[in-house]
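Engineer: missing the sequence, but the structure's below:
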């Protein structure tokens, strides 16, 4: 049966009341936004995090919801005792994901995506819960085809500076599919492309927060290489909607999620300077090893089964993200 067959189309629930969603990594930028999305749909949300990169302020936001429960834990060591607790959905979103983390936390990244993923999958197996693995466009490495489709197997350096994340996520996908084929766990896999928005760490190290913070301070914007490498930037609320659609899809194989609009890094830098009315200049630094030259998702697979379309323009998303960073700066 074709993936575009009408019987395979996503049917989104109007309410999640009576359902329990466990979110691993709930203190993080994307996971906390996902958690709040499901809380607003009426679900009970159980959050897990060890605050290695997550923010306690994000948990403070979620704690305002009556249906939110939080456990501080290291999921690659052990999970809390959920005996007698009904869990309907498990979202595996716990992993540092910034290049600055790759240097500082390589073993933690590998463990959370291997042992941590296995612990969550075991819980899904025990509870009969649907499991969603948040993988990444990094599984494509520095791609030799462009744009990237889900059937592309990638071009990854297994011992390079990004390998702790790239290979750990490839392993997490393999682990997820193995639990589906061996034990019948109801699994989903998403490959997240570059995402930005409020709740990002200001010192995240990724291109959008770097550029916004530098532009707000009037500092030079640091562009690596000639700046002609490309990225596709997805605003966080659009990403959450994509996650929701995949969760309620009928396909166990990976879905690309993100925004297909493609920008060169240099154009993004110029746009942010203009949008923020900054006097910043652009300086060029050496391109890091294995830095991907081009990234853009093909979203045909998701769009064939759902109504998903990104709604937030780069202009509006940058304005909202800059406002968030300004508010943080004023508090500190």
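Structural biologist: Happy to help now that I have it. Computed from a predicted structure; not experimentally measured.
Engineer: can we go C-alpha only for contacts and neighbour counts from here?
Structural biologist: Will do.
Engineer: need the next SSE after the helix or strand where residue 120 lies, C-terminal direction.
Structural biologist: In the assignment (DSSP states H and E), residue 120 maps to helix 117-127. Remark: after helix 117-127, the chain's next helix or strand is strand 130-136, criterion DSSP H and E.
Engineer: What is that next one packed up against?
Structural biologist: strand 89-92, helix 117-127, helix 163-183, strand 187-192 (3 or more C-alpha pairs under 8 Å, 6 or more residues apart in numbering; DSSP states H and E).
Engineer: I'd like these as CSV, with distance to residue 198 appended.
Structural biologist: Putting the helices and strands packed on strand 130-136 into CSV (distance: least, C-alpha to C-alpha, whole Å) gives the following:
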stretch, distance to residue 198
strand 89-92, 20
helix 117-127, 26
helix 163-183, 23
strand 187-192, 17
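Engineer: Tell me which of these sits nearest to residue 104.
Structural biologist: Nearest of these to residue 104, taken as C-alpha to C-alpha: helix 163-183 at 10.7 Å.
Engineer: gap between that closest one and the chain center?
Structural biologist: Relative to the centre of its chain, helix 163-183 is centred 16 Å away, using C-alpha atoms, centre = their mean, to the nearest Å.
Engineer: cool, and stretch 73-87?
Structural biologist: With C-alpha atoms, centre = their mean, you get 22 Å for stretch 73-87.
Engineer: Tell me the buried residues in that stretch?
Structural biologist: 73, 74, 75, 76, 79, 87 (16 or more other C-alpha atoms under 10 Å).
Engineer: Use this one as the comparison:
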């Protein structure tokens, strides 16, 4: 009887996106065959162009709201626009991507016996009344608000993952991702790190919403991907959800001043009204990740911002020469 090759066949949905492309890099470097699936709504071919000639890498244009028939050993489901600008552009499609996309990857995992990873989000906690957020906190989400397409879509996806685990014994891993930044962020995604850096590099005013005293905790992309890999490698009785993020909390105003300092920009800070349902605090309790995965972030904020600024500087320079 022939043996299946030891090299794993790994599918990454949303693989041409910010997080997905970095994950593809890590999986390829580890010697896996990687199928990158993306509809390029927010993902970009530039993020994976360096992998296209690698014989162990394959890119497929596909919308995960439609079934996909492939043979895989592991699935990382990262398919869904993750910034308010993008997920509010077509909120119905955002919900469909989270819910129908989850049904499709879980059905594939059920058929193939693959282990399947769900990239969930800290947005399942909404505007939290518990701080920092632990995995057993059930959240404070407005199901009727403009962010609900993403928040409730991801909550429903978690429900589906755990029901497939209980009913069909599908091997699941669920991570709740907190604010992440780094090279390959979309320059127009509306998130504070990319917004501030692009505005600073262009010498424009840096826009803060509200009084700037709302807090966030920022995790560098390399640290996050390491958490993905470690969670996927855990035993079958570890399902998650597991918070993955940086517990070092700063105000949005402090982030803006750091970006101005690191870019040596002449930008000034201006204030605008706070958007609906924008959380005032967001910070993970990562005790579970430390215990189960022996994981915690390593990259200091200034170092991560420096690498991200260098990426956006190159990107803007290329755009100006085009």
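Structural biologist: Here it is on my side, so go on. Everything quoted here is computed from the prediction, not taken from an experiment.
Engineer: Please name whichever of the helices and strands packed on strand 130-136 of the first structure is nearest to residue 222 of the first structure.
Structural biologist: helix 163-183 (23.4 Å).
Engineer: in the stretch 151-300 of the first structure, which spans are helices?
Structural biologist: Assigned by DSSP state H, counting those that start in this stretch, the stretch 151-300 of the first structure shows helices spanning 163-183, 207-217, 236-247, 265-275, 300-305.
Engineer: tell me the most buried of those helices?
Structural biologist: By mean neighbour count, with neighbours taken as mean count of other C-alpha atoms under 10 Å, helix 236-247 ranks first of those at a mean of 22.
Engineer: Which residue in the first structure aligns with residue 297 of the second structure?
Structural biologist: Counting by TM-score structural alignment, residue 297 of the second structure corresponds to residue 310 in the first structure.
Engineer: What's the separation between the nearest residue to its match once chain neighbours are set aside and residue 321 of the first structure?
Structural biologist: Spatial nearest neighbour of residue 310 of the first structure, chain neighbours left out: residue 238 (5.4 Å); criterion: C-alpha to C-alpha, 6 or more residues apart in numbering. According to C-alpha to C-alpha, to the nearest Å, residue 238 of the first structure and residue 321 of the first structure sit 14 Å apart.
Engineer: and if you look at residue 203 of the first structure?
Structural biologist: Counting by C-alpha to C-alpha, the gap from residue 203 of the first structure to residue 321 of the first structure is 14 Å.
Engineer: Pick out whichever of the two has more residues nearby.
Structural biologist: Taking neighbours as other C-alpha atoms under 10 Å, residue 203 of the first structure and residue 321 compare with residue 321 leading, 21 against 11.
Engineer: For the more buried one, give me its contacts.
Structural biologist: 196, 197, 198 (C-alpha atoms under 8 Å, 6 or more residues apart in numbering).
Engineer: let's go with 6 Å and repeat that
Structural biologist: Going by C-alpha atoms under 6 Å, 6 or more residues apart in numbering, residue 321 of the first structure touches 197, 198.
Engineer: Please pull up the equivalent of residue 284 of the second structure in the first structure.
Structural biologist: So, by TM-score structural alignment, residue 284 of the second structure is matched to residue 297.
Engineer: re earlier: the residue nearest to residue 310 of the first structure maps to what in the second structure?
Structural biologist: Under TM-score structural alignment, residue 238 of the first structure pairs with residue 223 in the second structure.
Engineer: and if you look at residue 189 of the first structure?
Structural biologist: Using TM-score structural alignment, residue 189 of the first structure sits opposite residue 174 in the second structure.
Engineer: So which bit of the first structure is stretch 260-272 of the second structure matched to?
Structural biologist: Under TM-score structural alignment, the match for stretch 260-272 of the second structure is residues 273-285.
Engineer: Endpoints of that stretch, how far apart?
Structural biologist: Termini of stretch 273-285 of the first structure sit 18 Å apart (C-alpha to C-alpha).
Engineer: Counting neighbours, which bits of it end up buried?
Structural biologist: Those would be 273, 275, 276, 278, 280, 282, for stretch 273-285 of the first structure by 16+ other C-alpha under 10 Å.
Engineer: Distance-wise, check the match of residue 189 of the first structure relative to residue 160 of the second structure.
Structural biologist: Distance from residue 174 of the second structure to residue 160 of the second structure, by C-alpha to C-alpha: 11 Å.
Engineer: Then residue 191 of the second structure?
Structural biologist: Applying C-alpha to C-alpha, the value for residue 191 of the second structure to residue 160 of the second structure is 28 Å.
Engineer: re earlier: so what's the residue count around the match of residue 189 of the first structure?
Structural biologist: By other C-alpha under 10 Å, neighbour count at residue 174 of the second structure equals 26.
Engineer: Tell me the one among the buried residues of stretch 273-285 of the first structure nearest to residue 107 of the first structure.
Structural biologist: For these, the nearest to residue 107 of the first structure is residue 282 (34.2 Å; C-alpha to C-alpha).
Engineer: how many other residues sit next to the residue lying closest to the closest one once chain neighbours are set aside?
Structural biologist: Take residue 282 of the first structure and drop its neighbours on the chain: the residue closest to it by C-alpha to C-alpha, 6+ apart is residue 221, 4.8 Å away. Close neighbours of residue 221 of the first structure, defined as other C-alpha under 10 Å, add up to 23.
Engineer: same deal with residue 297 of the second structure?
Structural biologist: By the criterion of other C-alpha under 10 Å, residue 297 of the second structure has 21 neighbours.
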